[in-house]
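Student: Could you look at this predicted model? Sequence included:
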Amino acid sequence: MSILTINTGSSSLKACLFMPTGARLNYHYKFTPKNTNESYADAFNGLLDKIKGLNLQAIGHRFVHGGEIHDLSRILDATEIARLKSIAGLAPLHMSNNIFGVEYLSRHFNVPQIACFDTAFHATLPESAWRLPIPNSFKLRRYGFHGINYSYIARELPALIGERAKSNIVVAHLGSGSSLCLMQNLKSIDTSMGFTPAGGIPMATRSGDLDPGVILELAKSHNHEQLTDLIYHQMGLLALSNNESGDMSQLLISKSSHAQFAVDYYCRQVSAAIGAFATKAGGIDALVFTAGIGENAAEVRSKICKPLNFLGFTLDESANQAHATVLNRPLSKPVLIIPADEESVIFRLTAKYNLTPITT
């Protein structure tokens, strides 16, 4: 029997069917984040057309937020689904979509479903990285996200750079949602996102870190629902480009000055965040690009790396333009592209349960 993995992002649905033969069937659907329910229904209908008639052993889901628990994965029974619904507000752009997928597929497949948590990889954050400078009584903290992909990168790094993989590594997960992770000994010791996936570096439609006073000022003219929509759907690259686009691929081919400004601003902020990690760690030994922008936007990688020459990173532009695995010049510290593969991690976490289909 096969295992299906579901990766519901902020702007896309990725599904992967892992066959007993080892073959993988991939399905990818992009959509407008503000129209998720209809878009997801369309996406899942298309997916069902491709996999109907196949016997599934289990379904594994990427869940962006696991809350206070640090388990890598959990079985999605009624209690766990209720718990996840109770914390959905911590990541409204993602969690409602994650839960939608579980409930949708449960109507079509009577098989166990597993939640795999993006926050779990960051359970190793020291208190200096996860604590917020607010009273403890609020019980709020930094969690960090994109952990499933970061765990995949950590697994792949030793084969690419050997023992250096255990030193100070910055991984730049750059996509519609963007974040950075600082690793030591292949474990997370700092990350750019915080309490929610809205923080950190700028993103497609999310601002990243903002002066709290800006939110207080906006709250004077926006109610909670309007403010949530503004924070998750109207900021970031979209706002910086004067509403031209939140899609980096579109901004890179645009001739407008607004688009160029948005690209330059984004790259400057990513470079600055990498530099801050270098200060915290006392230096960086390798840099990894991953996810949609990180893997496919040579111009963005070039703009990010240029200010980092003083840290020992120099790109080979021919390798960069070719999207090669190794991007650095011979005397430079390693700069790599490692394509995201959250699906393989979700598959492993789901398969370990050795589940059998539900019988009634």
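Tutor: Nice, I can see it.

Student: all contacts plus neighbour counts: C-alpha atoms, from now on.
Tutor: Noted.

Student: For the stretch 1-150 of the chain, just list every one of the strands.
Tutor: Here the stretch 1-150 of the chain has its strands, by DSSP state E, counting those that start in this stretch, at 2-8, 12-18, 24-30, 56-63, 73-75, 113-117.

Student: can you count the residues close to residue 85?
Tutor: Under the neighbour criterion other C-alpha atoms under 10 Å, residue 85 is assigned a count of 14.

Student: if I look at it, how far off is residue 107?
Tutor: 18 Å (C-alpha to C-alpha, to the nearest Å).

Student: And residue 140, by the same measure?
Tutor: 35 Å.

Student: higher neighbour count, these two?
Tutor: residue 140 (14 against 8).

Student: any idea how far residue 206 is from that one?
Tutor: In terms of C-alpha to C-alpha, residue 140 sits 20 Å off from residue 206.

Student: what do you get for residue 16?
Tutor: 27 Å.

Student: who has more neighbours, those two?
Tutor: residue 206 (27 against 22).

Student: how about the helices in this protein?
Tutor: 36-51, 78-86, 95-106, 127-130, 147-161, 212-219, 224-233, 236-240, 248-253, 257-281, 291-296, 298-305, 317-321, 342-351 (DSSP state H).

Student: Packed most tightly, which of the ones you listed would that be?
Tutor: The highest average neighbour count among those, using mean count of other C-alpha atoms under 10 Å, belongs to helix 236-240 at a mean of 24.

Student: who's in contact with it?
Tutor: 202-208, 244-248, 258-259, 261-263, 266 (C-alpha atoms under 8 Å, 6 or more residues apart in numbering).

Student: Give me the spatial nearest neighbour of residue 300, chain neighbours excluded.
Tutor: residue 267 (6.4 Å; C-alpha to C-alpha, 6 or more residues apart in numbering).

Student: who's in contact with that neighbour?
Tutor: Residues counted as contacts of residue 267 (C-alpha under 8 Å, 6+ apart) are 300, 303-304.

Student: And for residue 336?
Tutor: Taking C-alpha under 8 Å, 6+ apart, we find residue 336 in contact with 286-289, 324-328.

Student: ok, second structure coming up, stack it against the first:
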Amino acid sequence: MAHALTLNAGSSSLKFGLFDLSAVEPSLIASGKADRIGGAATLTLKNPDGVRLIDAAPIPTDGVVDHQGALATALNALNDHLPQADIVTVGHRIVHGGLHYSGPALIDAKSVEKLAELEPFAPLHQPHNLAAVRAAMQEFPQAAQVGCFDTAFHRDHPFVNDVFALPRAYYDKGVRRYGFHGLSYDYIAGELARTAPQLHAGRVVVAHLGNGASMCGMKAGQSMASSMGFSTLDGLPMGTRCGQIDPGVLLYLMQQEGLSADGISTLLYTQSGLLGLSGLSNDMRTLQSSDSEQAQQAIDYFTFRARRELGGLAAALEGLDGVVFCGGIGENSSLIRDRICAGLGWIGIEIDAAANATNAPVISTETAQVKVMVIPTNEEIVIARACAKLTG
């Protein structure tokens, strides 16, 4: 029996899954997650029914757990619990595919070298993604390696949502709005086509809210506009990333504060966002449980920017038929969903408080013009499907 291993490295987590490829649709055998990487990291492993084989066990370490250490622990756990697994292909979430990848592709060492050139565009993710590829190549030298790119879903943006108002030569060199979280949006588009075809055919804003956060406006399941742009910094504030910022601030930091390019990069990627505003944590769960005024202000800013972005995407779509929340925050935080949707009755959004409190699949009222849904995203099955398709 042939299996696919999927690896999805986020900025503070590593999700992995083992899939059986013997049927047309890959079927999950086991899944897991290394969470809070960089801090008090833990590992969870579950069977397909959600029964935990390993329940948030601390990852042993002599220091801070990084992504490579988390991957090694995950592989050891899979080998202990599923020693019979025959991994013939490994699928990877890779955040940036640049101009060259508009869909999943088989990758090799040469491909990894080219993709490494994009690390400055996504420094929180691309190095971790490629470290997982290199580790998998070493661990499974005979397995086919499949890259699935977060930017691919957005490659057919209209020109006005793809370009910056810079001299055209920069656009031709690749300085453009790429958009990210494409695997998540791909999955949500597929689920809408399967469960809500009328909504799928219309105008939908999908809010992928987690430690990394973005929003995407879709028409008929196709990306029309994204809150993220050239890098994973743009758009919404995130766990440690600033989101939208006036470029003049960056000039000020260089010219008046004396920050170097590396210093600005560290500031914008790792010291800003919810962490920078609250001075407490990048984790929304911690902020929601805090009485700190700064923590509440960070939540206020996050939800305000999301509400503002939602309105802008509705304008780009020339109307709105639905909103879908996904991602760790979007799927689990009724407070954040309520705060984002508050005051949007003018656009047709009305939330059913009881449904929202239980994370119900549909949280809008029956009379609302805009249907609001909560759909748990599943980037892993998107990767597994790509593995099955590309390896036969």
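Tutor: Everything's here; your move. In this text, all values refer to a predicted model and were calculated from it rather than measured experimentally.

Student: Residue 176 of structure 1: which of the strands of the stretch 1-150 of structure 1 is closest?
Tutor: Proximity to residue 176 of structure 1 (C-alpha to C-alpha) singles out strand 12-18 among the strands of the stretch 1-150 of structure 1, at 9.3 Å.

Student: Can you state the mean residue-to-residue distance of the closest one versus structure 2?
Tutor: Following the fit onto structure 2, the mean deviation recorded for strand 12-18 of structure 1 is 0.4 Å by mean C-alpha distance after the TM-score superposition for structure 1.

Student: Check the offset of that strand from the chain's centre.
Tutor: Chain-centre distance of strand 12-18 of structure 1: 15 Å, with C-alpha atoms, centre = their mean, to the nearest Å.

Student: So which other helices or strands are in contact with that strand?
Tutor: Where contact means 3 or more C-alpha pairs under 8 Å, 6 or more residues apart in numbering; DSSP states H and E, strand 12-18 of structure 1 is packed against strand 2-8, strand 24-30, helix 36-51, helix 342-351.

Student: by how many degrees do that strand and strand 24-30 diverge?
Tutor: Strand 12-18 of structure 1 and strand 24-30 meet at an angle of 170 degrees, taking axes from the mean of the first three to the mean of the last three C-alpha atoms, to 10 degrees as the criterion.

Student: what residues does strand 12-18 of structure 1 touch?
Tutor: Contact with strand 12-18 of structure 1 is made by 2-8, 24-31, 40, 43, 47, 343, 347, as judged by C-alpha under 8 Å, 6+ apart.

Student: How many residues are close by residue 158 of structure 2?
Tutor: Per other C-alpha under 10 Å, the neighbour tally for residue 158 of structure 2 reads 12.

Student: So it sits against residue 226, correct?
Tutor: No - using C-alpha atoms under 8 Å, residue 158 of structure 2 makes no contact with residue 226, being 11.0 Å away.

Student: Could you check what's spatially nearest to the residue in structure 1 that residue 343 of structure 2 lines up against, not counting adjacent residues?
Tutor: Aligning on TM-score structural alignment places residue 343 of structure 2 opposite residue 307 in structure 1. Distances taken as C-alpha to C-alpha, 6+ apart place residue 271 nearest to residue 307 of structure 1, at 6.8 Å, with adjacent residues excluded.

Student: Quick one: map that neighbour onto structure 2.
Tutor: So, by TM-score structural alignment, residue 271 of structure 1 is matched to residue 307.

Student: Quick check: that match vs residue 341 of structure 2, distance?
Tutor: 7 Å.

Student: Residue 349 of structure 2: what's it in contact with?
Tutor: Residues in contact with residue 349 of structure 2 (C-alpha under 8 Å, 6+ apart) are 341, 364, 368-372.

Student: Can you check the distance spanned by stretch 246-265 of structure 2, start to finish?
Tutor: Across stretch 246-265 of structure 2, the terminal residues are separated by 15 Å (C-alpha to C-alpha).

Student: With stretch 214-233 of structure 2 instead?
Tutor: Note: stretch 214-233 of structure 2 ends 10 Å apart using C-alpha to C-alpha.

Student: In structure 1, what range does that stretch match?
Tutor: Mapped onto structure 1 using TM-score structural alignment, stretch 214-233 of structure 2 covers residues 179-198.

Student: Of all the residues in that stretch, which ones are buried?
Tutor: With burial defined by 16 or more other C-alpha atoms under 10 Å, the residues of stretch 179-198 of structure 1 counted as buried are 179-184, 186-198.

Student: Against residue 212 of structure 2, how distant is the residue mapped onto residue 247 of structure 1 from structure 2?
Tutor: Taking TM-score structural alignment, residue 247 of structure 1 has residue 283 as its aligned residue in structure 2. Separation of residue 283 of structure 2 from residue 212 of structure 2 (C-alpha to C-alpha) stands at 11 Å.
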